[in-house]
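Engineer: Predicted model and sequence below, questions to follow.
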Amino acid sequence: MFKQKKTKTAKRFGWLTIICSSLTCLIVGGGIVFLFMNHQLQEAEATNQSLGKISTVYSALYNNYYKSVSRTKLVNGALNGMVDSLGDPFSEYMSKSETESLSNTISSSFTGIGAEVQKSGSHIQIISPIKGTPAEKAGLKAKDIIEKIDGKSITGYSVNKAVSLIRGKKGTSVTLTIKRGDQSFTKTLKRATIPVKTVSGKIVKNHPTVGYVQVSTFSENTAKEFKAELKSLQKKGAKSFIIDMRDNPGGLMDQALKMSSIFVKNGKVLLRVQQRTGAQQVYRAGKKYDSGYKITGKTVVLINSGSASAAEIFSAALHQSAGDQLIGTKSYGKGTVQNTLPFSDQTELKMTIAKWLTPNGDWINHKGLQPTIKADYPSYAYQTAIDTQKTYQQGQVSNQIKKMQVLLNAMQYSAGQANGYFSDQTVAAVKKFQQDNKLTVSGKADAQTINKLEEKVAEQISQRDNAYQAAINALK
């Protein structure tokens, strides 16, 4: 605190001094106003020059291009070009249909494959598949690149343009060409209704005081569903909790604040949002978010490379402000906040407006959250999906056959050495698998056999969830 010194005798000033001082203030103040106004005028002039250039190009193209071009196409091209120049995959100008698609994702059900995607350079990249959806069942994973939709390249497409092609009528199919690492493969998925419910839970088997809650995304009602599920599990005897944020692509920030506040003592930091000026807005746990409902029992959070955005906000808050452990693998690393600017024609501008920081002030963008306990699925869980466009048979050699052998061996069907050669032993393994699963026993690996094999492997992986087991052990 600064203290003002007191003088023993008050000084007396004449009118001339006061007038001179006032005049000086007026001159200095006037200078400040002049400089401010001059800066504003310069900014306005620069803006007018830029808009004038855009207008000139627009008029030249509309009136003089060798063939007619629509006004809408030119305007949308200019708007998309400005946003694309930012190099930000999370900022984009959205058409009316794209705006509706985003609104449906946040507030209601929709039909599609259930994969959250983003722009990555000129490509569309999967952030994570939503649990229980066609995308998850087909084995699509975080960081997969969608190269083609129904055989057509989507390089350079906006996120929402790609999404509009992937979505469609329930029961219809869409074929995606996926690139994972250096390999590409195709998957045909049947569109389904993506569930509105974003939270599910259970009492952990053989551990009657441990509750497990899985959150698939952060939509408008997620916090309400989350609280209801926690209370239900408490009534069933749960005293400690496993919160599963794996493959959760995020969503609404306010939902993450309401949910994380339940586990954090009032007054402790949940989140910091940093504006372009460097100023921070700090969000703290309290009744404003949790309405006085608190969980004090031991809690752990599961994360992986598909945990992004609001899922990372929640996880970081519990880890840094409540001391809860993070179990799994490194999270995605999305540290920015977006907002939308709606227009009267029902289009919207979605743009990044700020950074978000963890309670400790860390910016995890592109870095992610590191788990305190590393645990993961078996290695074969991350193998590239098998191309189902071909049928594989005895005597053939290919990398796709090698991947099939890995999965057959993982399922305890002895396919021999995973070397890519379709041997007699591999034929016997395929026949046994087909027989056990009521498929045509041919010894050939057709699309139906491969899809069933990958489905069964996915079921086995869920039963060999090392991170889940590590969470149970941590709560014992």
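Structural biologist: That came in fine, so what should we check first? Worth saying up front: this structure is predicted, and the values here are computed from it rather than measured.
Engineer: going forward, measure contacts between C-alpha atoms and count neighbours the same way
Structural biologist: Will do.
Engineer: Next, report how far the strand ranked longest in the chain is displaced from the centre of its chain.
Structural biologist: Longest strand in the chain, counting residues (DSSP state E): strand 348-357. Distance, stretch centre to chain centre, for strand 348-357: 14 Å (Cα atoms, centre = their mean, to the nearest Å).
Engineer: contact partners of it?
Structural biologist: Applying Cα atoms under 8 Å, 6 or more residues apart in numbering, the external contacts of strand 348-357 come out as 88, 90-96, 99, 271-276, 335-342, 363-364.
Engineer: could you point out which element follows the helix or strand containing Y62?
Structural biologist: Using DSSP states H and E, Y62 sits in helix 15-64. The helix or strand immediately downstream of helix 15-64 is helix 71-84, counting by DSSP H and E.
Engineer: Quick one: buried ones out of the contacts of strand 348-357?
Structural biologist: For the contacts of strand 348-357, a burial check counting by 16 or more other Cα atoms under 10 Å picks out 90-95, 99, 271-274, 335-337, 340, 363-364.
Engineer: returning to that earlier point: does anything pack onto the helix holding Y62? Which helices or strands?
Structural biologist: Under the contact definition 3 or more Cα pairs under 8 Å, 6 or more residues apart in numbering; DSSP states H and E, helix 15-64 sits against helix 71-84.
Engineer: Point out the other elements, helices or strands, that the helix it packs on touches.
Structural biologist: Contacts defined by 3+ Cα pairs under 8 Å, 6+ apart place helix 71-84 against helix 15-64, strand 92-94.
Engineer: Rebuild these as JSON lines, extending it with distance to L407.
Structural biologist: What follows is these, written out as JSON lines (distance: least, Cα to Cα, whole Å):
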{"stretch": "helix 15-64", "distance to L407": "57"}
{"stretch": "strand 92-94", "distance to L407": "40"}
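Engineer: Check these for me and report the most buried one.
Structural biologist: Among those, strand 92-94 has the highest mean neighbour count (mean count of other Cα atoms under 10 Å), at a mean of 24.
Engineer: In the helix or strand following that strand, which residues are buried?
Structural biologist: Downstream of strand 92-94, the next assigned helix or strand under DSSP H and E is helix 96-107. Residues 98-101, 105-106 are the ones in helix 96-107 that count as buried (16+ other Cα under 10 Å).
Engineer: A further structure is provided below for comparison with the first:
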Amino acid sequence: MSDQGIPFHRHIISLICMAIISGGLVFYFQKPSLASYSTSQSSDELEKIHQLYTKIQNEYYQEVNSDLLIEGALKGMTDSLADPYTSYLNQEAAASFTTSLSGEFEGIGATLQLVDDLPEVAQSPVKNSPAEKSGLRVHDQILQVDGRITKGLPLSEIVSFIRGEKGTSVQLQIKRADEIFDVAVVRDVIPVYSVYGQLASENSTIGQIEIVNFSQNTALELKEMIEELRKEGATSWLIDLRQNPGGYLDQVEKMASMFLEDGEKIVQFSLKNQILGEVVASQKLDQGFKVQEPVVVLVDGGSASASEIFAAALKESANVPIVGTTTYGKGTVQSVSSFQDQSELKLTVQKWLTPSGNWLHETGLEPDIVIDFPEYAYLIPLSKKQTLKLNDELAEISTLNQFLQALGYLTTVENSYSLVTKQAVEQFQMDNQLEVTGEVDQETASLIEIRLSQHLKKTDPMRQKALETLTEMIQ
């Protein structure tokens, strides 16, 4: 599994008020009620909890909020399992969790989880969110929000600081590895779509489809996108699952079935080393809608759970080539159940296995063709708080020079702000209608990153290799 961040062209983050695990989910669509699970059914086991609750209520030196005690006990039980994919979601978090896979919300666009009492960017971005240019990545920790320290605060409170009206800005202090820097993001309405598609510019017979998650209607969205692109002339498919964190199990089963012959395995399920059952492609799943044209699937280290089920099913049951880097490696299934007050329990209930019986947990799916972005794509953003200038020897000067080299303004990379760097900056400013100072201020730094993002999107070696592989298949 790659521990690198999201490349610049994928620097889109979505803010959803929920404690969702890093690496995504596979979970059941239905939400059975937990109301029938009465404490009276196990009164002996829970007697100690009742005693502690009563003791605190009666003898604690300050007034106690009983709801907070109960919420804390519920969260404590799920936390004690030491399973990052099992959690208790209060009413607000549960509502936002549902919204993340349907509808729309206002924010900057980043799914968060609490790790060691700090909010952390937990999953891949909502496409076309306002934070696309901010440079945030999975596993970034948010130390401050508009000057407020976040450590130790409830996730819902942190999210309330970050969310706000469309058009307003929020300042985030980010920690990435050993680096700390600030990012300003303008809030907007974030639509939650899951499928995007177009004909490849290099070959108008190739339909390029990006699936960003597996939400409630993703199977239908995929079917409609394929039908639309077929009308435009697509006769082969590049399915991009990069940075797709997963989602509903029923959706990935329907989608994988579209690409397989009836009877071919999609996924198996296991509990305590015993196979519980399997799902195979069928008309019941795909309603008879099949994709029989050539297909290549694109994945990376952010492709998790349902993405891995989809890619493994096509790879092992249909010999579809997989291109990219090793996937995340999340091989468990969660159920989502609701309490009467609309809070929810997300609980790991079983393992999932590939059609060949492989458990990819913590190992991931190895692509048939391994290819990654260049190293500069994973460097941290340039500082926007200070101006970089001639003779500076700050650590990030090397990053600046690598960016300038990638954009064609330098042939070699140095660690200092030399005269050569100054001249390169001047040329960049001239080419982009900026004031020519030879110094990198906030405006110049931001535009360098925008141009680099555009360059990476245009050159994208992973996508190019996938297109090359697909072109060879259809010749």
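Structural biologist: Sure, I can see it. In this text the structure is predicted, and so the values were computed from the model without any measurement.
Engineer: returning to that earlier point: please flag which of the contacts of strand 348-357 of the first structure sit within strands.
Structural biologist: 92-94, 271-274, 336-342.
Engineer: got JSON lines for those, with distance to S200 of the first structure too?
Structural biologist: Formatted as JSON lines, those follow (distance: Cα to Cα, whole Å):
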{"residue": "E92", "distance to S200 of the first structure": "32"}
{"residue": "Y93", "distance to S200 of the first structure": "34"}
{"residue": "M94", "distance to S200 of the first structure": "32"}
{"residue": "L271", "distance to S200 of the first structure": "25"}
{"residue": "R272", "distance to S200 of the first structure": "28"}
{"residue": "V273", "distance to S200 of the first structure": "29"}
{"residue": "Q274", "distance to S200 of the first structure": "33"}
{"residue": "T336", "distance to S200 of the first structure": "27"}
{"residue": "V337", "distance to S200 of the first structure": "26"}
{"residue": "Q338", "distance to S200 of the first structure": "27"}
{"residue": "N339", "distance to S200 of the first structure": "28"}
{"residue": "T340", "distance to S200 of the first structure": "29"}
{"residue": "L341", "distance to S200 of the first structure": "33"}
{"residue": "P342", "distance to S200 of the first structure": "33"}
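Engineer: And E179 of the second structure, what's its match in the first structure?
Structural biologist: Under the alignment defined by TM-score structural alignment, E179 of the second structure corresponds to Q183 in the first structure.
Engineer: Show me the helices in the stretch 201-350 of the second structure, by range?
Structural biologist: 218-231, 249-259, 283-286, 306-318 (DSSP state H, counting those that start in this stretch).
Engineer: In the shortest one, which residues have enough neighbours to count as buried?
Structural biologist: Buried residues in helix 283-286 of the second structure, defined by neighbour count with 16+ other Cα under 10 Å: 285-286.
Engineer: what does stretch 109-117 of the second structure give?
Structural biologist: For stretch 109-117 of the second structure, the neighbour count (16+ other Cα under 10 Å) marks 109-115 as buried.
Engineer: same deal with stretch 369-382 of the first structure?
Structural biologist: Neighbour count says stretch 369-382 of the first structure has 369-371, 373-377, 381 buried, by 16+ other Cα under 10 Å.
Engineer: thinking again about what came up before, distance between the helix holding Y62 of the first structure and the chain's centre?
Structural biologist: With Cα atoms, centre = their mean, you get 42 Å for helix 15-64 of the first structure.
Engineer: Skipping adjacent residues, who's closest to the counterpart of I369 of the second structure in the first structure in space?
Structural biologist: Aligned counterpart of I369 of the second structure in the first structure: I373 (TM-score structural alignment). Computed as Cα to Cα, 6 or more residues apart in numbering, the closest residue to I373 of the first structure that is not its neighbour in sequence is I327, at 4.8 Å.
Engineer: quick one: what's aligned to K254 of the second structure in the first structure?
Structural biologist: Checking with TM-score structural alignment, K254 of the second structure has K258 as its match.
Engineer: can you count the residues close to its match?
Structural biologist: For K258 of the first structure, the number of neighbouring residues by other Cα atoms under 10 Å comes to 24.
Engineer: give the contact list for S236 of the second structure.
Structural biologist: 205-207, 293-295, 470, 474.
Engineer: Kindly recompute the last result at 7 Å.
Structural biologist: The contact partners of S236 of the second structure, by Cα atoms under 7 Å, 6 or more residues apart in numbering, come to 205-207, 293-295.
Engineer: List only buried entries from the residues you listed.
Structural biologist: The neighbour-count test (16+ other Cα under 10 Å) marks 205-207, 294-295 as buried among the contacts of S236 of the second structure.
Engineer: can you list those residues in a markdown table and add distance to Q386 of the second structure?
Structural biologist: Shown next, in a markdown table, are those (distance: Cα to Cα, whole Å):
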| residue | distance to Q386 of the second structure |
| --- | --- |
| T205 | 48 |
| I206 | 45 |
| G207 | 44 |
| P294 | 51 |
| V295 | 48 |
